[in-house]
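[1] Here is my input, please return the structure:
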Amino acid sequence: MPNSKTYTDQLGNQHRFNQTPKRIISLVPSQTELLYDLGLEDSIVGITKFCVHPFHLKATKAIVGGTKQVKIDKIKALQPDIIIANKEENTLEIVESLQDICSVWVTDIITIEDNLQMISDFGQLFNKRIEAQKWIDKTNFALADFQHFIKDKEVKKVAYFIWANPYMVAGGDTFINELLKLNKFENIYDNHENLRGAEQHVAKYEGRYPEIVIQKMRIQGDPDYVLLSSEPFPFKDEHAFELGRHTHHATTIFVDGEMFSWYGSRLVKAIEYFKSLHERL
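    All right, here's what the predicted structure looks like:
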């Protein structure tokens, strides 16, 4: 195919296209937002029920399920040229089940560099190089500004909770952990060695989102701040009170989970949010 181009996703899988993909299904909320911000609203034909930004897409695009369960027949009927997935958000089973329909492009975002690479990849893939470069430049400018803002701040120890009953936290090798580091927050669950007594959970969650025993928080790092994410679990005041009892002096803070876990163009907004968070502290 003389006019075809080959692109490589973040898992190293190669994808060949005869022309720029025009019909896109996104299975990842933050990546839906990025596609919109790159000027691809008209090309998006399907999204998940969790793709809430920008909000109007839920009324104008087909909903093809969630991030863990999708409606394969509905996806097939939309005749996509490409499906955008993510290694963490979507299961291997979903990716494999959709590969018979069209190319399934899988992103893998752990570092800020991974995030910038994804934006660049989308710019190449969808012929939106100028728009992608604008978002990369905006992100780099915001990061440089934030590094200046935070340079004199002290490092503080934190535990970042994502779930209750059982209690689960963000561990190492996660985008959340990278953004905690950016904020000069030392994640007490970054190191797997801190998880003695919960080895079975480390194995189950590969240490990335381990289930923890909150009664051991003092000996596992005794954080300065306990951060309760607004998603995926709706933490309440009683959770804050219970968790606070198991530290010596931690302040418990409700934080916007989208700002800590969404990648793509969201990082620019997140950095402004982090400034306001530090002003609250």
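
[2] Only C-alpha atoms from now on, for both contacts and neighbour counts.
    OK.

[3] tell me which strands and helices the longest helix anywhere in the chain is in contact with?
    Ordering each helix of the chain by length in residues (DSSP state H) puts helix 129-150 first. Judged by 3 or more C-alpha pairs under 8 Å, 6 or more residues apart in numbering; DSSP states H and E, helix 129-150 is in contact with helix 112-125, helix 266-280.

[4] Helix or strand next in line after that helix, which one?
    Once the chain leaves helix 129-150, the next helix or strand it forms, by DSSP states H and E, is strand 156-163.

[5] who does that following strand touch, helix- and strand-wise?
    If contacts are counted by 3+ C-alpha pairs under 8 Å, 6+ apart, strand 156-163 sits against strand 168-169, strand 185-187, strand 225-229.

[6] between it and strand 225-229, how many degrees?
    For strand 156-163 and strand 225-229, the angle between their directions (axes from the mean of the first three to the mean of the last three C-alpha atoms, to 10 degrees) works out to 30 degrees.

[7] Sequence B follows; please return its structure for comparison with A:
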Amino acid sequence: MSTPARHGPRRIVCLVEEPTEVLYALGEQERIVGISGFTVRPPRARREKPKVSAFTSAKIDAILALKPDFAIGFSDIQADIAAELVRRGVEVWIANHRSVGEILDYVRRLGALVGCAAKAEAYAGELQRGIDRIAGQAALLPRRPRVYFEEWDEPRISGIRWVAELVRIAGGDDIFPELAAEPLAKQRILADDDEIIRRAPDIVFGSWCGKKFQPARVAARPGWQNVPAVRDGELHEIKSPIILQPGPAALTDGLRALHTHIARWARTTPDS
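    Reported below is the predicted structural model:
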């Protein structure tokens, strides 16, 4: 009996983590020949695949030595890497998904690209059902906290769109919804702390893009002593690999981490 022909690219370099996580979930990991050095999911990928890129830089010669027929990256930040690979004859897909819905669509598109659209649709459906379960639990909470999500501390950068959406799904309300709509980090920089203090977050989530979040430093910021989150000790780290990459991790572990803190706050913090 003949083996079915494999469709789509067969030697893929993943310049960011999310395509690696998706391809492993779809059972298509054999197509991956190189990954980002920041990849942590799934853990086996770090053991099995050579690491050939960071986020804003890449080992172009090492990538070319792998003879890839496709490379997958994310956003304008990787535009220079993409341009160099294109100049060297590599086909490149730079995705730019920024919302929860777009992450799910990314899973479907990547699956279709490698010839397993049905598996990708099933996986996206599984992810959606997990989101719906959390949303249903959040809808039963007695109240919703005001949430400040901080991507970076100096300067202060508030959360990107999919993070703000996940906060809402988890049962909270992001205090900077107007900034969450901005795709670039530089557009989400807060000039000073005055507006954060004025909007009085009940919970502060920190995910300092790979740097350890330090609640004590946040609590010691001038003028923050009366912020409800500081007063009540609601300063929590969400590890960046599970929230700041627009892939399955954010929709699963990241969302669950947000909901755990929000649900506990909603059920235990007395009304002010």
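
[8] returning to what we had before: winner for burial among the helices and strands packed on helix 129-150 of structure 1?
    Mean neighbour count (mean count of other C-alpha atoms under 10 Å) peaks for helix 112-125 among these, with a mean of 19.

[9] Provide the aligned range in structure 2 for that helix.
    Mapped onto structure 2 with TM-score structural alignment as the criterion, helix 112-125 of structure 1 occupies residues 100-113.

[10] which other residues reach the matching stretch?
    Contacts to stretch 100-113 of structure 2, defined as C-alpha atoms under 8 Å, 6 or more residues apart in numbering, come from residues 8-9, 19, 22-23, 26, 95, 97, 117-121, 123-124, 127-128, 162, 165-166, 246-248, 251.

[11] Report the aligned residue range of structure 1 for stretch 12-31 of structure 2.
    When stretch 12-31 of structure 2 is aligned against structure 1 using TM-score structural alignment, it corresponds to residues 24-43.

[12] after superposition, how close is whatever helix or strand T32 of structure 1 lives in to structure 2?
    Using DSSP H and E, T32 of structure 1 sits within helix 29-37. Following the fit onto structure 2, the mean deviation recorded for helix 29-37 of structure 1 is 1.5 Å by mean C-alpha distance after the TM-score superposition for structure 1.

[13] how big is the offset of the following helix or strand past that helix relative to structure 2?
    Beyond helix 29-37 of structure 1 on the C-terminal side, the first helix or strand identified by DSSP H and E is strand 44-47. Comparison of strand 44-47 of structure 1 with structure 2 after fitting gives an average deviation of 0.5 Å (mean C-alpha distance after the TM-score superposition for structure 1).

[14] thinking again about what came up before, tell me which strands and helices the helix holding T32 of structure 1 is in contact with?
    In this structure, helix 29-37 of structure 1 makes packing contacts with strand 44-47, helix 266-280, judged by 3+ C-alpha pairs under 8 Å, 6+ apart.

[15] Which residue in structure 1 occupies the aligned position of E178 of structure 2?
    Per TM-score structural alignment, the equivalent position to E178 of structure 2 in structure 1 is N191.

[16] Can you get me a residue count around its match?
    By the other C-alpha atoms under 10 Å criterion, the neighbourhood of N191 of structure 1 contains 14 residues.

[17] same question, L141 of structure 2
    Per other C-alpha under 10 Å, the neighbour tally for L141 of structure 2 reads 17.

[18] Which position in structure 2 pairs with G257 of structure 1?
    Alignment of G257 of structure 1 against structure 2 is given by TM-score structural alignment, with S240 as its counterpart.

[19] just Y167 of structure 1 next, same as before
    With TM-score structural alignment defining the correspondence, Y167 of structure 1 maps onto R156 in structure 2.
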